[in-house]
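Enquirer: Here is my input; please provide its structure:
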Amino acid sequence: MPVHPSTTVHVLNGPNLNLLGTREPAVYGRATLADVEDACRSTCDRHGLELVFRQTNHEGELVTLLQQAAGSLGVVLNAAAYTHTSIALADAIKAAGLNVVEVHLSNVFAREAFRHHSFISPVARGVICGLGIEGYRLAIDVLASSRAN
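Expert: Next up, the predicted model:
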């Protein structure tokens, strides 16, 4: 656990994001999860923040990671398909009192109708979608700006 949780940003990624770069590159781009982590690390470094970067394909593990982020500056969450199905993730965000920015690589509103609903959005500070990995950088910028306020 980081020494200064209030200067720590958790970037949490859900199912299938470990396949970035090879999974439907026309939708998700060619950047890999390692590229996303590098972008997040450089953005955190620029703001003097610590980074915890995780990916899991398991809903329960994602709930645990959210709970462990309690007390941090905030969470950048790409819950992937769990965005549209998981009340448990929304409950974990509320229970832990997290400052969450929901991120999606693709524009979910330009895709299938089932992707238009999010259980995360109502408990998130904001949502960034359709900007590829730039969305992660922007989300960290938002969380960093909350530290100054």
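
Enquirer: Could you use CA atoms for every contact and neighbour count after this?
Expert: Fine.

Enquirer: Is it correct that residue 126 is in contact with residue 102?
Expert: Yes - assessed by Cα atoms under 8 Å, residue 126 is found in contact with residue 102 at 6.2 Å.

Enquirer: Specify which residue of the two has the higher count of neighbours.
Expert: residue 102 (26 against 15; other Cα atoms under 10 Å).

Enquirer: want to put them side by side, so please do this one too:
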Amino acid sequence: MKTVFILNGPNLNMLGKREPSIYGTQTLDGIADLCRQSAQALGLKTDFRQSNHEGVLVDWIHEAADKAVGIVLNAAAYTHTSIALCDAIKAVQPLPVVEVHLSNIHAREAFRHVSMIAPNAAGMICGFGPLGYTLALQALASRL
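Expert: Now for the predicted structure:
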């Protein structure tokens, strides 16, 4: 079975507690379960991870080049600041990356409108809550 890495950045371990009016009440464990079910229906397997550390995310992106057919990436706040993640994604191309955000980053503070990930991603899905992960898996499956 083909594996998709699903990588989550800083503070996403606090989902369900952190600003539920923006991020909803679903926990990251609940999203991981949703992703496993969605991937299985698509004939895929998931490797679901979260880190608050930028370098760890870079290492996982590099690892995905050898172990995955694609990446779903919710880089969280690093989306707007991380040249390191941008460069890591470039380094593993043509491995497809789909950027995901629970909230609509374009309807929030101006500093969230810019993504360092988007220029090198196959696409971006934002504003649909946990469903965005399912949509990202469907998008990746359609490209494989």
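
Enquirer: And the TM-score between these chains?
Expert: Taking TM-score structural alignment, normalised by the length of structure 2 as the basis, the two superposed chains have a TM-score of 0.96; 142 aligned residues with a Cα RMSD of 0.8 Å.

Enquirer: May I ask which helix or strand encompasses residue 72 of structure 2?
Expert: Secondary structure from DSSP states H and E places residue 72 of structure 2 in strand 70-74.

Enquirer: for residue 26 of structure 1, same thing?
Expert: helix 25-28.

Enquirer: The next helix-or-strand element following that helix corresponds to what range in structure 2?
Expert: Next in sequence after helix 25-28 of structure 1, counting helices and strands by DSSP H and E, comes helix 33-47. Alignment of helix 33-47 of structure 1 against structure 2: residues 28-42, by TM-score structural alignment.

Enquirer: Could I get the full set of strands for structure 2?
Expert: If DSSP state E is used as the criterion, the strands of structure 2 fall at 2-8, 44-50, 70-74, 97-101, 123-126.

Enquirer: now these as a markdown table including distance to residue 35 of structure 2?
Expert: Listed next are these as a markdown table, based on distance: least, Cα to Cα, whole Å:
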| stretch | distance to residue 35 of structure 2 |
| --- | --- |
| strand 2-8 | 8 |
| strand 44-50 | 7 |
| strand 70-74 | 10 |
| strand 97-101 | 13 |
| strand 123-126 | 15 |
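
Enquirer: And those strands: which comes nearest residue 90 of structure 2?
Expert: strand 97-101 (10.0 Å; Cα to Cα).

Enquirer: Now for the spatially most central residue of structure 1: which residues touch it?
Expert: When Cα atoms, centre = their mean is applied to structure 1, the residue found nearest the centroid is residue 77 (1.9 Å). By Cα atoms under 8 Å, 6 or more residues apart in numbering, the contact set of residue 77 of structure 1 is 11-13, 100-103.

Enquirer: most surrounded residue in those residues?
Expert: Neighbour tally across these (other Cα under 10 Å): the maximum, 30 neighbours, falls on residue 103.

Enquirer: Next one: the residue mapped onto residue 85 of structure 1 from structure 2 from residue 112 of structure 2, what distance?
Expert: If you follow residue 85 of structure 1 across to structure 2 using TM-score structural alignment, you land on residue 81. For residue 81 of structure 2, the distance to residue 112 of structure 2 equals 9 Å [Cα to Cα, to the nearest Å].

Enquirer: before we move on, what about residue 92 of structure 2?
Expert: 25 Å.

Enquirer: try residue 78 of structure 2
Expert: 10 Å.

Enquirer: Between these two, which is the more surrounded one?
Expert: residue 78 (21 against 16).

Enquirer: tell me, how many neighbours does the residue lying closest to residue 1 of structure 2 once chain neighbours are set aside end up with?
Expert: Among residues not flanking residue 1 of structure 2 along the chain, residue 44 sits closest, at 5.8 Å (Cα to Cα, 6 or more residues apart in numbering). Using other Cα under 10 Å, residue 44 of structure 2 has 19 other residues around it.

Enquirer: dump the residue contacts of residue 44 of structure 2.
Expert: Here residue 44 of structure 2 is in contact with 1-4, 141 (Cα under 8 Å, 6+ apart).

Enquirer: Could you rerun that using 6 Å?
Expert: 1-3 (Cα atoms under 6 Å, 6 or more residues apart in numbering).
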